[in-house]
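> I would like to see how this sequence folds:
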Amino acid sequence: MTRAAEPSRRTILAAAVAAAATGAAGPASAATGTRSTQGPSSLVDNRAWTSYTDWCSGTAQGTRAVAGARPGLVIAAPAGTADYTDPHTQKTATWEYATWTSPLHRLSVPSTEVIASWNAKTPAGTWLQVELTGTYSDGTDTPWYVMGRWAAGDQDIKRTSVDGQTDKKSTVWTDTFSIDDAASGLRLAAYRLRLTLYRTPGTKGTPTVWRLGAMGSDIPDRFTVPASTPGLARELAVPRYSQEIHAGQYPEYDNGGEAWCSPTSSQMIIEYWGRKPTAEQLAWVDPQFADPQVCQAARFTYDYQYGGCGNWPFNAAYAATYKDLQGVVTRLGSLTDLETLIAAGIPAITSQSFLKSELTGAGYGTSGHLMTVIGFTADGDVIANDPFSVDDGAVRRVYKRSEWETIWLRTKRYNASGKVVSGTGGVCYLYFPARPTPAQRRALAAVGVR
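The predicted structure follows:
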């Protein structure tokens, strides 16, 4: 998180979420598990490849699908070798690689933005790259865009987004494909994703990818959103961690404190699901530092190009490195959607920006901040674990429902200088078991995630 007076890197880079669109956000449809709708207005399309049938449906060059309780994709026989010069270490290495390209997915919501996410393990000596190509609504095609170069560890490559990718119709801003001029009416109509799996030549290691997908959306410009009606009073027992007690720690991972809202929130939910790093994994952390698992989360979500820990899919991928967890990035339509998840025992990490005066009781303003929604009061107000707190004991907050819903769902807002800037339009991370209960599966489907 950064203060309102100090625009975040994401704020500087972000294009407008959407323009010249109509309609308002609403609850997701449970019918298909792929889209969020309110009446005739479609806003969000989710597609994920997760099953053995899914992995067999793509075009494989050197990869194979693996069946089992958690189907995945691995290297079978390398398609070739390639040199990669890591831009953050300047080291060049040769890697064996294999690829898998998804079938064409036609977006039910012709989109102004697309965010990919993936779940995988990458043993030492392996890593992966995710790319996207698509067809615009005018019939022309995008180039292949790199959506992330990722490894669970940092010994082989430095995980990174790739700047400077544009064809003058669209641009990739860190982790988000964005139409450059949404007001023109241009949209992305369809896309393919490509996975490239890498390993050290002559070895038998391989990444295993369990989930690959993307969320496309076309959220209308809005400064306000319709108020939802409270429908749930429940609070989940989610661990509480402060980012602020880490201020000044590990400058190589963006210096702790305000910069660590995303990994701190991620760690809370990882531990809610009963997972945490081992003592051996935490041995690198200074023993004088409290909550060393937050330092671990910051290190292993850090994007060396972005220069911070706020890369959305990198956080979801980090969560999925823990046994039998999944992580996705999506957008939701209202607090009703969050109530659906909380009722099934699924907390959510949400992204919002606001002035100090816009969120009663926060005591700060921000151009971009992540917090964890853990429940609702009897009056329908939001119970959040807000990591921007002086210590762990101060993390639990209650925020007014209407204020919180607005700062999370709007796509336009005024900053402290009175300038119109973008909002996140309902972005959230969802972490949940690889094998959800029937109730959890229904709740996820109800918000468009399968």
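
> From now on I want contacts and neighbour counts done on CA atoms only, so please keep to that.
Will do.

> Have a look at the chain and report its longest helix.
helix 261-272 (DSSP state H).

> Would you mind getting the angle between the helix or strand just after it and helix 261-272?
Later in the chain than helix 261-272, the nearest helix or strand by DSSP states H and E is helix 292-299. Between helix 292-299 and helix 261-272, the angle comes out at 130 degrees (axes from the mean of the first three to the mean of the last three C-alpha atoms, to 10 degrees).

> in terms of contact count, name the helices or strands touching helix 292-299.
Helices and strands touching helix 292-299, by 3 or more C-alpha pairs under 8 Å, 6 or more residues apart in numbering; DSSP states H and E, are helix 261-272.

> pretty sure G216 is touching S42, no?
No. Applying C-alpha atoms under 8 Å as the test, G216 and S42 come out as separate, 10.7 Å apart.

> so what's in contact with the two at the same time?
V109 (C-alpha atoms under 8 Å, 6 or more residues apart in numbering).

> what residues does the longest helix of the chain touch?
Here helix 261-272 makes contact (C-alpha under 8 Å, 6+ apart) with 1, 237-243, 276, 293-294, 297-298, 301, 309-310, 315, 319, 322, 347-349, 369-372, 385, 387-388, 431.

> Of those residues, which belong to strands?
Among the contacts of helix 261-272, the members found in strands (DSSP state E) are 348-349, 369-372, 385, 431.

> structure for this one too, so we can compare:
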Amino acid sequence: MSQVHHHGWQVQALSPSSKAGQANSFEAGTLEGTQLTGSGLTLQQPVGALDYTDPFVDGTTSTYHVAHWTSPLMASDFAFHELVSSWSARTPPGTWVELSARVAPPGSSESSQCGDAAEGRTNRGGGQADEGDWFVLGRWADNTSTIHRTTLPGQHGASAYVDCDVLTAKDEAGFGSWQLRVSLHRAADTDATPYVLSVEAVVSRWAVADGERSASQRPSVLPPTDSAAWGTVLDVPTYSQTLHRGEYPQLNAGGEAWCSPTSTAMVLAYWRRGPSPADYAWVDSTYADPWVDHAAACTFDYGYDGCGNWSFNVAYAARFGLIARVTRLRSLEEAERFIAAGVPLIASVSFADGGLTGAGYSTNGHLLVLVGFTNDGDVVVNDPASHLVASNDEVRTSYNREEFERVWLPTSGGTVYVIHPPEHPIVTEGQAR
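Got it, this is the predicted structure:
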């Protein structure tokens, strides 16, 4: 079985019933020109400036004032191989945020594990990073009026590299500690500020290399055991990504490229949250389910050139007042606890032809919504691929339990998006937090 640890920091108002107290508050970190308010972490007094040229527009360079919040140094009780971050932020026009992380090998002394947060350099992509440098995991804005949200391809160091939304070890030794930083930016000609409500990360021991692990690293599929979730199917609306094939070529033309935003849209609808008609009024009126197109536009990673960025999808969901994070589970038994609590999960899978009986397709990477279990313990999903049929009626289906675990756990490390209202009971069983 894998080892997984999740930790985050937030505005305390997000979880008034939390027993974690100070340890989960932004107050536990270091403020550098930022201020903690009831509305979130804000930019109070700039500590630097950045001349930034958005590579996805006309090449104009703009100057932004910058301030930071840095997490405490987090020592792991196991050597981990991957880190995935999540965040919730609001970015008024003229503002954006950058999420960064840095890691250190097991056994490093505290002074050298991650370096000094205030003086650490940032790897701007496309080159070698020195140990102690910050790896950028995302430049995020709610819309594209200020910058185009993006990851930074080409970041690599002696022991780590960034694969889109995942900071990954280069060898089995892995890492022993980690640290997050959020940098708040605002245009030099404005007093506006972004608002950051939460920052978090999940670290896990199973590293993924080229979408596959060695046989020795693969989890054994647990035999099904009776569960309160068996026979439970959550009433999650069904949307087909295949209905959107050919729409908006600049966003990868829908279809198979939109599995993640389509899944996110389904879960938002389940919680009765999501964009207003005014928000998606820009979508062609002849297109079905325009909120799916809107989700694709708001999660599109211009550096990755796709909508499948895990962190960007949960950041989009968090805009609607929801707790949204990327995490990893170790079995369907852990997933059952979420279903029993009324929380659907968006799961990342991949498989060759025949790997998932009844799917009707193969995939190098796909997102779907786990909505329940049959009476016999098989999984019930809203699969946006809809058997490659352009119909919302083809979305709800069931898959064999053991086959599903094999296309989910070894390929993505059990990656799921967990999305729910702040007042909903929090499922923590099976995870260190």
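
> re the thing from before, give me the buried subset of the contacts of helix 261-272 of structure 1.
1, 238-243, 276, 293-294, 297-298, 301, 309-310, 315, 319, 322, 347-349, 369-372, 385, 387-388, 431 (16 or more other C-alpha atoms under 10 Å).

> In the stretch 101-250 of structure 2, mark out all the helices, start to finish.
110-113 (DSSP state H, counting those that start in this stretch).

> what do you get for the stretch 1-150 of structure 1?
Ranges of helices within the stretch 1-150 of structure 1 are 9-13, 52-57, based on DSSP H, counting those that start in this stretch.

> any idea which of those is most buried?
Stretch with highest mean neighbour count among those: helix 52-57 (a mean of 18; mean count of other C-alpha atoms under 10 Å).

> So which elements touch that helix?
Partner elements for helix 52-57 of structure 1 (3+ C-alpha pairs under 8 Å, 6+ apart): strand 63-66, strand 72-75.

> and for the last one, what span of structure 2 is it aligned with?
By that I understand strand 72-75 of structure 1. Matched against structure 2 by TM-score structural alignment, strand 72-75 of structure 1 falls on residues 40-43.

> what does the matching stretch contact?
Here stretch 40-43 of structure 2 has contacts from 11, 26, 33-36, 66-67, 184-185, 193-197, using C-alpha under 8 Å, 6+ apart.

> mind listing what A49 of structure 2 touches?
63-66.

> try S183 of structure 2
By C-alpha under 8 Å, 6+ apart, the contact list for S183 of structure 2 reads 66-69, 97-99.

> hmm, 6 Å instead?
S183 of structure 2 makes contacts with 67-68, 97-98, as judged by C-alpha atoms under 6 Å, 6 or more residues apart in numbering.

> With A187 of structure 2 instead?
A187 of structure 2 neighbours (C-alpha under 6 Å, 6+ apart): 64, 94.

> roughly how far apart are it and T150 of structure 2?
Distance of A187 of structure 2 to T150 of structure 2, given as C-alpha to C-alpha, to the nearest Å: 18 Å.

> Structure 2: matching residues for the longest helix of structure 1?
Aligned using TM-score structural alignment, helix 261-272 of structure 1 spans residues 259-270 in structure 2.

> And stretch 223-239 of structure 1, end to end?
Span of stretch 223-239 of structure 1 from end to end, C-alpha to C-alpha: 33 Å.

> Oh, that last question was meant for stretch 33-49 of structure 2, not what I typed.
Using C-alpha to C-alpha, the end-to-end distance of stretch 33-49 of structure 2 comes out at 12 Å.

> For PyMOL, what selects the buried ones among the contacts of A49 of structure 2?
Burial among those is assessed by 16+ other C-alpha under 10 Å; the matching PyMOL selection reads:
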select buried, resi 64+65+66
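
> Would you convert the contacts of A49 of structure 2 into a markdown table that also reports distance to L50 of structure 2?
Compiled in a markdown table, the contacts of A49 of structure 2 are given as follows (distance: C-alpha to C-alpha, whole Å):
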| residue | distance to L50 of structure 2 |
| --- | --- |
| T63 | 6 |
| Y64 | 5 |
| H65 | 6 |
| V66 | 7 |
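
> and E244 of structure 1, what pairs with it in structure 2?
So, by TM-score structural alignment, E244 of structure 1 is matched to T242.

> Report how many residues lie close to that match.
Neighbourhood size, T242 of structure 2 [other C-alpha atoms under 10 Å]: 24.

> roughly how far apart are it and F312 of structure 2?
To F312 of structure 2, T242 of structure 2 is 22 Å away according to C-alpha to C-alpha.

> With M266 of structure 2 instead?
16 Å.

> So for the two, which sits in the more crowded spot?
Counted by other C-alpha under 10 Å, M266 of structure 2 and F312 do not tie: F312 has more neighbours, with 31 against 27.

> what about the residue nearest to the spatial centre of structure 2, which SS state?
Compute the mean C-alpha point of structure 2, and by C-alpha atoms, centre = their mean the closest residue is S311, 2.4 Å away. Classification of S311 of structure 2 using DSSP: H, G, I helix; E, B strand; the rest coil returns helix.

> and Q293 of structure 1, what does it touch?
Listed by C-alpha under 6 Å, 6+ apart, the contact set of Q293 of structure 1 is empty.

> change it to 7 Å
Q293 of structure 1 sits next to 277, 282 when contact means C-alpha atoms under 7 Å, 6 or more residues apart in numbering.

> Now check structure 2 for the residue matching it.
By TM-score structural alignment, Q293 of structure 1 lines up with W291.

> Stretch 360-376 of structure 1 corresponds to what range in structure 2?
Stretch 360-376 of structure 1 corresponds to residues 357-373 of structure 2 when matched by TM-score structural alignment.

> And the contacts of the matching stretch?
With C-alpha under 7 Å, 6+ apart as the test, stretch 357-373 of structure 2 has contacts from 229-234, 236, 259-260, 263, 339, 344-353, 379-384, 387, 399.
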